[in-house]
Every structure is written in C-alpha cells, then in structure tokens.
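Asks: any chance you could fold what I've pasted below:
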Amino acid sequence: MPKVPTEKRSEKKSGWGNGQLFGSEANENTFQGGGFKDKEKALETIRLLDGKDITYQYQIINSMYNRAKVILKRTTDKEKRTNLSEAIDTFETWVDDYKKNQRQKENFGYINLEVMEGCKPLAEKYGLKDLKFLEVYQEADGDLKKLRTKKVEGKDITWDVERNNRLKVLSKKIKEELLPLYETDEPYKGLPSKEHLEMILLAYSGDQSKVKKCIPLIEEKCK
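Replies: As a prediction, the model looks like this:
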C-alpha cells in the first residue's frame, strides 16, 4: 500500500495542500489523480479506482477518508471545511457500503506465477490461445502492483482492471451454468476444466493448493 506522508513539510511537497493523497512520481506504488479537496474530487477518485481490485480500492479510499479527517481538524477556512466535509461524507458512504456488504469477498486474489506457468501446457490441449495476461504478468515478474499502471493495448484501462472484468464474466458463467472446476472424464480427468484454466491464466483460482498439486499430472498428460 502507498505510504502516506505525515509531516507538514512532506504534505506541502507532495501536494497535501490540494487535497491529494500521494505525490506525482510515477511508479507502480503510486495512485495518481485522486484527492479529497471537495466532493467532486472524492467522486473522481472513486471513479478512477473503479474496476481495480476491491481491497486496493478500500485501502486507498479508507486512507484518504482518514487523512481528510485529520486535515479537517487543522483547517480554519469555512469554505475549505465545507468542501472537506463533503468529501469525507462521500468517502464514508463508500467505506460503509464496503463493510456492510462485505465487499472484500469480491476480490480475486492472485495466484503464484509459477502455478500459472505450470498449467500453461494444458492451454494448448484445450485450444486456449489468449495467453496475453500471462505474458504481461511474466514481464511484471509476478508483481501485481505493476499491473495497476500498465495499460492494455488499444484500451484506456490497465491490466488489473482488464483482469477483473474478465474474471467477473468467467465466474458468473461457472456459477450460472454449474460448470465443474475439474475434468471428470479422460484424458484429462482430475485436471482443471477449460473454464477453470481460463481463470488460472488470469492469475486466479479459489483452489490454488489443489491446482498446484495438479501440475505434475499436467506435465505427464501434456507431453
């Protein structure tokens, strides 16, 4: 999670005066464009985070929410206090909804890159040709933070958002059609099903330990 400066000098240097949470340096740990100077900026922040990992959204928004409350206590200007209060209310509504609806359950946790690579031979057997996310994840050395700033070619979204969008569709399909996570018939009995493998190739599985145990069998059956 990005570090939040606490000293007044740091606040001025990194843009606290404008209700910005982080500095402008561009790296994988920096969330840019967000802030809390007023309601509009708070809403823009929420919009910029939309589609990203829900736990990451919570970390950023909750940090801004709490920091804005600290800044409010130091602020004496009436108009600025009003603007800050409205931003705080906006963030509070989001945070309350996150907690009330246990939205952390919506998160698609990342599996290890090694597990994805171990399952790759099965993709060819299933005729799955879209391995772009795996390639991007390999380029990032399995660092999910780098996906937050890497844009998808031809789209105005980053790879973490693209991943979540695809996983939501796959997850819904598996649940609605009651699709199995593992094959029950030969020649791939016991191995991840096609739909499950599609999720694995997006760095997600709700059953990572079992998938990992499948890798030797995948190697054997996909020679």
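Asks: C-alpha from now on. contacts and neighbour counts both.
Replies: Noted.
Asks: any idea how far the residue most central in space within the chain lies from residue 191?
Replies: By CA atoms, centre = their mean, the chain has its centre lying nearest to residue 53, at 2.3 Å. Residue 53 is 28 Å from residue 191, where distance means CA to CA, to the nearest Å.
Asks: likewise residue 213?
Replies: In terms of CA to CA, residue 213 sits 10 Å off from residue 191.
Asks: in contact with the residue nearest to the centre of the chain, which residues are there?
Replies: Contact analysis of residue 53 by CA atoms under 8 Å, 6 or more residues apart in numbering lists 107-108, 160-161, 164.
Asks: can you name the next helix or strand after the lengthiest helix in the chain?
Replies: Longest helix in the chain, counting residues (DSSP state H): helix 78-100. Sequence-wise, the next helix or strand downstream of helix 78-100 (DSSP states H and E) is helix 113-126.
Asks: please name every helix or strand in contact with that next one.
Replies: Applying 3 or more CA pairs under 8 Å, 6 or more residues apart in numbering; DSSP states H and E, one finds that helix 113-126 contacts helix 132-139, helix 194-200, helix 208-221.
Asks: which SS state does residue 35 fall under?
Replies: coil (DSSP: H, G, I helix; E, B strand; the rest coil).
Asks: what does residue 68 give?
Replies: Going by three-state DSSP: residue 68 is helix.
Asks: list the contacts for it?
Replies: Residue 68 is in contact with 19, 36, 84, 87-88, counting by CA under 8 Å, 6+ apart.
Asks: second input sequence below; structure requested for side-by-side comparison:
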Amino acid sequence: MGSEDNNSGESKFGFKDKEKAEETLQLLESHDMQYRKLTVRGLLGRAKRVLSMTKAADKVKNINEAIEVFEKWLEENGGGAANKNAKTDGDDKVETVPGLGFKDKEAAERTLKILEGRDPEYQKLAVKGLIGSSKRVLSGTKNEDKIKAIKEGVQILEDFLEKFERDNLIRLNKAYLQYSIISKLPEPNDELAAEFLSAYSGEKAKGNYKHLRTMYPKDDDETSWDIIRNKNVNELCEEMKKDDLKLFKENGEPSDIHLKLIHWAYSPQPDKLKKYIETLSTKAEKRKSAADSSDSDGGEVKKQRIESDD
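Replies: This is a model prediction of the structure:
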C-alpha cells in the first residue's frame, strides 16, 4: 500500500513534509552525487504521484513544500555538479520553450498563454523558475520604471502559481510512459499517433519527453507535440469516463481505448500495464525455450536414425 514516504525499504528517506525532505537531503550527503540525484528524482516522482491522489488540503500543502525542497536541490545540483552522471544529467539538456518572460505584464500574460495545454508539472516549474529569475534581475536593477514593470509581470505569475497550488492542478499531470513499454505493444493505426511515437523515439527526443516541448508535427509548425499529446490524452480520458469504458480486457490485455492512450504515451494504470508486458515476455521466452527443445530433440532423433542405418 502506498504512503507519503519512501516504502522501498529506505524509510529514512521521505517527502511527507518540508522537514522530512530536508532531513532526507542531509542523510544523502554521505553518498556520492550520482546516488543522491537518482534518489531525489525517484522521491520527487513518487511525491508527485501521491500528490495526484491526495485531497486533504493540509497534506497537499505539506507534500508541495517537500517537492519544492527537492526541486530547488535539483536545480542547484542537477546540471553543474562536479561528479556529474552523464546518463541522467545529459538527458535533461533540452531546448528552452521560447517566448517565456516576466519583464512586464504583457510578457507574463504571453508566458501563461504559451504554457497553456502543456504538462502541469512543466507549467509549475517554468513559472517558479521565472519568478526566481526575476528576483535576481530586480536585485541588479535601478531603473524605477523597469522595476515597476517587472513587479507587475511577476504578480501575474505569482497569482497563477497560487491558484495552481490551491487547486492542486498537479493532479492533472499525465505522466509519460517509457517508449520501451509502448514498443512491446501493437503499433497505432492512427497516423498522428504514429508520427508522435516516431518523434518520441527518434534521433532528437530519444525517449525523453522534455524534448517534445520544442518539436512539431510535419504539418503543424505552431503546436508542439507535448500540447497535441495532452489534448488527445484528455479527450480519450473524457471518452472513457463518459462511456464507462474499461482499461483492460478479461485476459489482462489493454482495451482498445487504453491502447489508444498508450500510443500517446499514457496509461492510468502503468504498473498493471507493466505486469502485462512482463507476462508477454515470459510467454515469448517459454515458446522460444520449447522451440529450442523441440529442435534439439528432433536433431538427436535424426542422429540416432543415421547411426542405426550405419
């Protein structure tokens, strides 16, 4: 059963509140940087999953504060640490979504417009990052008109963030399935979904969904793949809810509409889906083993016949 702390055997690490997150970072100081990053990212992912299922306002507030602690630590250590892990850190080097800013009211409003339809998780991180940058800019600005304009822009971003956290909009985040899971299932018939998966697994993205924020379909150079993906996922989820459709068939296979969701890199029940994929792998291994055994037995019989004839 899930909990607000790490339940993988390392209960000393957790995210139930700000204090627990800070204690976790202190405990991790004795480990090497690669381990620390992987652990913090893992805790951050679990915290967001727990948050998406939490309704109690006080728990939402506490977990959000813990998430802030981890995100700040990653921001400070994720890309520039001396003991850098090329595999985990290199994948995070993605192009910045253009047009985001805070220099005045118009820039802030344009920012929120650009963020519409994107992953809620990214919306929050982008706005928090801009607010943090604004503080550094303000500290070095003396022009009163510029200061006034920046503060007006920042106020719009802060209002957005306050509403975002008050309404717990992070619960609407649709986490991406790894392409390695999707590739084990039948390919999509829908051309746009097929193009999306090609982009997701292709040379630029290489299975890193963050790249999709600045990638576009061949026939649309205005709407990025992350927005298109979220639109299709949300429409399919609404269709499921309206018609009370099931995610899995009786034999454990994903239903038709679930498969459509999977082709947009999403599953409401990823753990159950992974177990189904594991059963497919197990069955394939058994068939291969049986075939190998049959070939071996057949060869032995043939050999015995030849020896008998001699």
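Asks: with neighbour numbers in mind, choose between residue 213 and residue 191 of structure 1.
Replies: residue 191 (25 against 12; other CA atoms under 10 Å).
Asks: what's the burial count for the aligned residue in structure 1 for residue 135 of structure 2?
Replies: If you follow residue 135 of structure 2 across to structure 1 using TM-score structural alignment, you land on residue 69. Neighbours of residue 69 of structure 1 under the rule other CA under 10 Å: 14.
Asks: look up how far residue 88 of structure 1 lies from residue 69 of structure 1.
Replies: In terms of CA to CA, residue 69 of structure 1 sits 7 Å off from residue 88 of structure 1.
Asks: repeat that for residue 103 of structure 1.
Replies: Distance from residue 103 of structure 1 to residue 88 of structure 1, by CA to CA: 20 Å.
Asks: so who does residue 43 of structure 1 touch?
Replies: With CA under 8 Å, 6+ apart, residue 43 of structure 1 has these contacts: residue 90.
Asks: recalculate using a threshold of 6 Å.
Replies: By CA atoms under 6 Å, 6 or more residues apart in numbering, no residues touch residue 43 of structure 1.
Asks: likewise for residue 114 of structure 1?
Replies: Per CA under 6 Å, 6+ apart, neighbours of residue 114 of structure 1: none.
Asks: how much space between the residue mapped onto it from structure 2 and residue 274 of structure 2?
Replies: Alignment note (TM-score structural alignment): residue 114 of structure 1 maps to residue 180 of structure 2. In this view, residue 180 of structure 2 and residue 274 of structure 2 are 10 Å apart by CA to CA.
Asks: which of residue 103 and residue 88 of structure 1 has more neighbours?
Replies: Of the pair residue 103 of structure 1 and residue 88, residue 88 is the one with more neighbours under other CA under 10 Å, namely 23 against 14.
Asks: state the distance from the aligned residue in structure 2 for the more buried one to residue 97 of structure 2.
Replies: Using TM-score structural alignment as the criterion, residue 88 of structure 1 maps onto residue 154 of structure 2. Remark: distance between residue 154 of structure 2 and residue 97 of structure 2 (CA to CA) = 18 Å.
Asks: ok, now residue 152 of structure 2?
Replies: Applying CA to CA to residue 152 of structure 2 and residue 97 of structure 2 gives a distance of 22 Å.
Asks: of those two, which one has the most company?
Replies: residue 152 (18 against 15).
Asks: how many residues are close by residue 46 of structure 2?
Replies: Counted with other CA under 10 Å, residue 46 of structure 2 comes out at 19.
Asks: in structure 1, what stretch matches the helix or strand hosting it?
Replies: Per DSSP H and E: residue 46 of structure 2 is located in helix 33-52. Using TM-score structural alignment, helix 33-52 of structure 2 corresponds to no residues of structure 1.
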